[in-house]
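>>> Here is a sequence together with a model predicted from it:
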Amino acid sequence: MRRWLLSAGFALRGVAHAWRTQPNFRIEVVLGLIALAFSLWLHAALPPILLSIGLVLGLELLNTALEAALDQLHPGRHPAIGAAKDAAAGAVLVASLCTLLVGAVELGPPLWAKLGL
């Protein structure tokens, strides 16, 4: 149990680092909380919303870790490192676009019903 708590502490430190240093992570957290609030207000299904938010935030954390490691290993510009960073950012973009689609599918119908449209 002690080992698990120690690992959880390191993980939370990583999340805190991303919060402090990554504006996109902060934006994604705020948008995720807004989506969660809308889901609760509309009585929409929470699992797809929560999984989508978790996927985006998890990929953003991986992107942050990869960028930090690559910057440390090779501070200069290199095409392969640029491609790796771009691919990691692309993964976040794809997950974000899919999350928008999930939000539209899950929140759209109850929102239209609530608004009487």
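Nice, thanks for sending it over. Numbering: from 1, shown residues only.
>>> all contacts plus neighbour counts: C-alpha atoms, from now on.
OK.
>>> And the residue nearest the centre of the chain, which helix or strand is it part of?
Compute the mean C-alpha point of the chain, and by C-alpha atoms, centre = their mean the closest residue is Leu57, 1.9 Å away. Leu57 is part of helix 46-73 when elements are defined by DSSP states H and E.
>>> Could you pull out the buried residues of the host helix or strand of Arg13?
Assigned by DSSP H and E, Arg13 falls within helix 2-21. When neighbours are counted by 16 or more other C-alpha atoms under 10 Å, the buried residues of helix 2-21 are found to be 15, 18-19.
>>> Structure two is appended below for comparative analysis:
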Amino acid sequence: MALKFIKGRLKGMKYSFQGGIHLLKTEASIQVQFGIFVLVTIAGFFFKISNYEWIAQFLCVGLVMTAEGLNTAIEGVADFIHPDYHEKIGRIKDVAAGAVGIAALVSVIVAGIIYLPKIF
């Protein structure tokens, strides 16, 4: 029973990894976010940020990339259900994109808190 559970979790991790790679290969927004992740990681080493600042930075990157992935999934489902323009589908997509915007705004604020004192 435990072995079956572990195998199931490993299979789920495989699908999760494949989905993440697919996002990275096909979605421009995820590619931009990954580029930002690389830049802030370099900045973190350059400015020697604290462990807590690393935690905040990784949480923010994870939050934004997760929101981007969910937004992509929501848009894909919406387009599958209703390929032509529809006002309600448009609103759903706007809300999903808005969630990404909120995550990005919070991340920019956190980055400012971490890096502005080090720069100035």
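Good, I have the coordinates. The structure displayed is predicted, hence computed values, not measured ones.
>>> And the buried residues of helix 2-21 of structure 1, which is closest to His78 of structure 1?
Taking C-alpha to C-alpha as the measure, His78 of structure 1 lies nearest Ala18 of those, at 24.1 Å.
>>> Now check structure 2 for the residue matching that closest one.
If you follow Ala18 of structure 1 across to structure 2 using TM-score structural alignment, you land on Leu23.
>>> Quick check: the gap between the residue lying closest to that match once chain neighbours are set aside and Gly112 of structure 2.
Beyond its immediate neighbours in the sequence, the residue positioned closest to Leu23 of structure 2 (C-alpha to C-alpha, 6 or more residues apart in numbering) is Ile30, lying 6.5 Å away. According to C-alpha to C-alpha, to the nearest Å, Ile30 of structure 2 stands 21 Å off from Gly112 of structure 2.
>>> tell me, stretch 57-71 of structure 2 lands on which residues of structure 1?
By TM-score structural alignment, stretch 57-71 of structure 2 lines up with residues 49-63 in structure 1.
>>> Quick one: average offset of the matching stretch versus structure 2, please.
After superposition onto structure 2, stretch 49-63 of structure 1 lies on average 0.4 Å away from the residues it aligns with, using mean C-alpha distance after the TM-score superposition for structure 1.
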